[in-house]
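Colleague: just the structure for this:
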Amino acid sequence: MTDHSIRGKTVLIAGGAKNLGGLLARDLAAQGAKAVVVHYNTGATKLAADETVAAIKAAGAQGFAFQADLTTAGAMEKLFADTIAAVGRPDIAINTVGKVVKKPFVEITEAEYDEATAVNSKSAFFFLKEAGKHVSDNGKICTLVTSLLGAYTPFYAAYAGTKAPVEHFTRAASKEFGERGISVTAIGPGPMDTPFFYPAEGKDAQEYHKTAAALSPFSKTGLTDIEDIVPFIRFLVSDGWWMTGQTILVNGGYTTK
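Modeller: You can find the predicted model right below:
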């Protein structure tokens, strides 16, 4: 019988230095992962990455951090190659990378669109490609998207629009990788209480989002808390392996499909 537990597994987390990715790295180490590799984007995040690696090691797992701008196929190939050189083939690969753009449609520049596409779509595509090549048989792959994929709203054309292709990537990858026992999912949190949320939203929008979910009164911030997302990802990359090809919105009733 295939072991779908996290214990003894090797994990790679793109965007794993801080916020949701950092908490997830710590959690999976505490769940008994053998090794957790965290990716971080720039030198500005190195300190957070080092702190997360220290926490991983304190939990009894091997911990490594690699820096890369994952908007090129070559950089993604190198990240997986570095991971394999350090700890072997990953059993679990999770991509939390994303970039929020909130602007009126007619004000979005070509440069902003290109950057959103590179971060939200292109990097997700090549993460799935490399994961499909290198994740162990019976492995798990999960990508973070956004609950805005279920919303009817203005101003997020470049953000939700460049995350939307990941739904299709997930379906295709799950069908192709399934013959090796690999499950592939995407999870779409609601607006999260992280430093990425506040710069993109004005005060009025912040207050709206804090009351928009059906369960907002029961959240400590009114928003989606990263502590509420981690258990869902943990489940999808372990006992929830029978779920594949799906995009799941986890947002306390903020929006649905």
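Colleague: going forward, measure contacts and count neighbours with C-alpha atoms only.
Modeller: OK.
Colleague: can you give me how far the helix or strand encompassing residue 22 is from the chain middle?
Modeller: Assigned by DSSP states H and E, residue 22 belongs to helix 19-30. Computed by C-alpha atoms, centre = their mean, to the nearest Å, the chain-centroid distance of helix 19-30 equals 11 Å.
Colleague: tell me the buried residues in that helix?
Modeller: Going by neighbour count (16 or more other C-alpha atoms under 10 Å), the buried part of helix 19-30 is 19, 20, 21, 22, 23, 24, 25, 26, 27, 28, 29, 30.
Colleague: what helices and strands are in contact with that helix?
Modeller: strand 10-14, strand 35-40, helix 46-58, helix 226-236 (3 or more C-alpha pairs under 8 Å, 6 or more residues apart in numbering; DSSP states H and E).
Colleague: ok, residues contacting that helix?
Modeller: The contact list for helix 19-30 (C-alpha atoms under 8 Å, 6 or more residues apart in numbering) reads 6, 13-17, 35-36, 38, 49, 52, 55-56, 59-61, 96, 194, 226-227, 229-230, 234.
Colleague: narrow the residues you listed to those that are buried.
Modeller: For the contacts of helix 19-30, a burial check counting by 16+ other C-alpha under 10 Å picks out 6, 13-17, 35-36, 38, 49, 52, 55-56, 59, 61, 96, 226, 229-230, 234.
Colleague: also this sequence, please, to line up against the first:
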Amino acid sequence: MTESTTRIALVTGASRGLGRSTALKLAEQGVDVILTYKGSESEAHAVVRQIEALGRRAVALQLDVADSRSFAAFAERVKTVLANTWHRERFDHLVNNAGIGLHASFAETTEEQFDQLTNVHLKGTFFLTQKLLPLIEDGGRIVNTSTGLARFTFPGYAAYAAMKGGIEVLTRYMAKELGSRGITVNTIAPGAIETDFGGGVVRDNPQANAQIAGVTALGRVGLPDDVGGAVAALLSDGNRWITGQRIEVSGGMML
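Modeller: Below you'll find the model as predicted:
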């Protein structure tokens, strides 16, 4: 591929977990990556090296998705990176992956916790995408991240799931309004995954892991590559006619 035809994806929160897997799966498909990290610069650069080892280009940029005031400056950094690294003005795919977990009952969730979840998951996705729109190619793709918890319920996730429910509605509106530019917008909704998300309880607690596997059609808990591979597949050429959809990647959890 020439620089003008190489696809470029921007993946937020890609220094670890689902974002890291998504970035690597995209690189395996021949996609170059701009990845963001909040604080783990060394982990982010390790992902850059892994992508480069796959023969693709990658750049890591620091970003706090909870700080919407920083988005205009971040967009300028992306613009500079595109010009200097790829001699391009726009990138092709945006994956809004960065997030945080919270486990607290409805009765005990504080306003501060609620606001933090709003800033990261809902406000962050809304306004970061808005600021990056001029840099996304016509005919490009956007993937937002929801959760299986927006469909099924477990006590302790009311605030988190409510934010993701908002993301699913937002996705449909974005798909409608950006369709005139040929941009597709979809939601990936992971089920329980073995990562350090939420303190790593799904990965590290054998009882919780077994309980979830027992209510999952495919009989196990998900792995990061299950989701990263699904995002990469959704961004492949064969899925250009899918937009405004919620795609759950949970192995059939709580059917």
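Colleague: give me the TM-score for these two chains.
Modeller: The pair, once superposed, lands on a TM-score of 0.88 when counted by TM-score structural alignment, normalised by the length of structure 2; 242 aligned residues with a C-alpha RMSD of 1.8 Å.
Colleague: follow-up on the earlier one: to residue 251 of structure 1, which of the helices and strands packed on helix 19-30 of structure 1 lies closest?
Modeller: Evaluated with C-alpha to C-alpha, the helices and strands packed on helix 19-30 of structure 1 place helix 226-236 nearest to residue 251 of structure 1, the distance being 8.6 Å.
Colleague: output the residue interval of structure 2 matched by that closest one.
Modeller: Counting by TM-score structural alignment, helix 226-236 of structure 1 pairs with residues 224-234 of structure 2.
Colleague: stretch 67-79 of structure 1 now?
Modeller: Stretch 67-79 of structure 1 lines up with residues 62-74 of structure 2 when matched by TM-score structural alignment.
Colleague: list the buried residues for that stretch?
Modeller: Judged by neighbour count (16+ other C-alpha under 10 Å), stretch 62-74 of structure 2 contains these buried residues: 62, 63, 64, 65, 66, 68, 71, 74.
Colleague: would you say the fourth one is within a helix?
Modeller: No: following the definition DSSP: H, G, I helix; E, B strand; the rest coil, residue 65 of structure 2 is coil and is not counted among the residues of a helix.
Colleague: mind listing what it touches?
Modeller: Contacts for residue 65 of structure 2 (C-alpha under 8 Å, 6+ apart) come out as 38, 98, 119, 120, 124, 125, 128.
Colleague: which of those residues are conserved in structure 1?
Modeller: Contacts conserved in structure 1 for the contacts of residue 65 of structure 2, using both residues aligned by TM-score structural alignment, their matches' C-alpha atoms under 8 Å: 38, 120, 124.
Colleague: by neighbour count, which of those residues wins?
Modeller: Most neighbours among those, by other C-alpha atoms under 10 Å: residue 124, with 22 neighbours.
Colleague: quick check: closest non-adjacent residue to it.
Modeller: residue 65 (5.2 Å; C-alpha to C-alpha, 6 or more residues apart in numbering).
Colleague: on that earlier part again, now tabulate the helices and strands packed on helix 19-30 of structure 1 in CSV and tack on distance to residue 185 of structure 1.
Modeller: Converted to CSV, the helices and strands packed on helix 19-30 of structure 1 look like this (distance: least, C-alpha to C-alpha, whole Å):
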stretch, distance to residue 185 of structure 1
strand 10-14, 14
strand 35-40, 19
helix 46-58, 24
helix 226-236, 7
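Colleague: residue 243 of structure 1: which of those is closest?
Modeller: Using C-alpha to C-alpha, the nearest of the helices and strands packed on helix 19-30 of structure 1 to residue 243 of structure 1 is helix 226-236, at 7.1 Å.
Colleague: the helix or strand following the closest one vs structure 2 - mean distance after superposition?
Modeller: Downstream of helix 226-236 of structure 1, the first helix or strand assigned by DSSP H and E is strand 247-250. By mean C-alpha distance after the TM-score superposition for structure 1, the fitted strand 247-250 of structure 1 averages 1.2 Å away from its aligned residues in structure 2.
Colleague: ok, which stretches of the stretch 151-257 of structure 1 are strands?
Modeller: Using DSSP state E, counting those that start in this stretch, the strands found in the stretch 151-257 of structure 1 span residues 183-189, 247-250.
Colleague: nearest to residue 215 of structure 1, out of these?
Modeller: Among the strands of the stretch 151-257 of structure 1, the nearest to residue 215 of structure 1 by C-alpha to C-alpha is strand 247-250 (11.4 Å).
Colleague: relative to the whole chain's centre, how far out is the closest one?
Modeller: 12 Å.
Colleague: the helix holding residue 22 of structure 1 aligns to what range in structure 2?
Modeller: Under TM-score structural alignment, the match for helix 19-30 of structure 1 in structure 2 covers residues 17-28.
Colleague: and the longest strand seen in structure 2, what does it pack against?
Modeller: Secondary structure of structure 2 per DSSP state E: the longest strand is strand 136-145. Judged by 3+ C-alpha pairs under 8 Å, 6+ apart, the packing partners of strand 136-145 of structure 2 are strand 91-96, helix 158-178, strand 184-190.
Colleague: the match of helix 226-236 of structure 1 vs structure 1, average distance?
Modeller: Following the fit onto structure 1, the mean deviation recorded for stretch 224-234 of structure 2 is 1.6 Å by mean C-alpha distance after the TM-score superposition for structure 1.
Colleague: list the contacts of that stretch.
Modeller: With C-alpha under 8 Å, 6+ apart as the test, stretch 224-234 of structure 2 has contacts from 17-26, 29, 143, 188, 190, 193-195, 239, 249.
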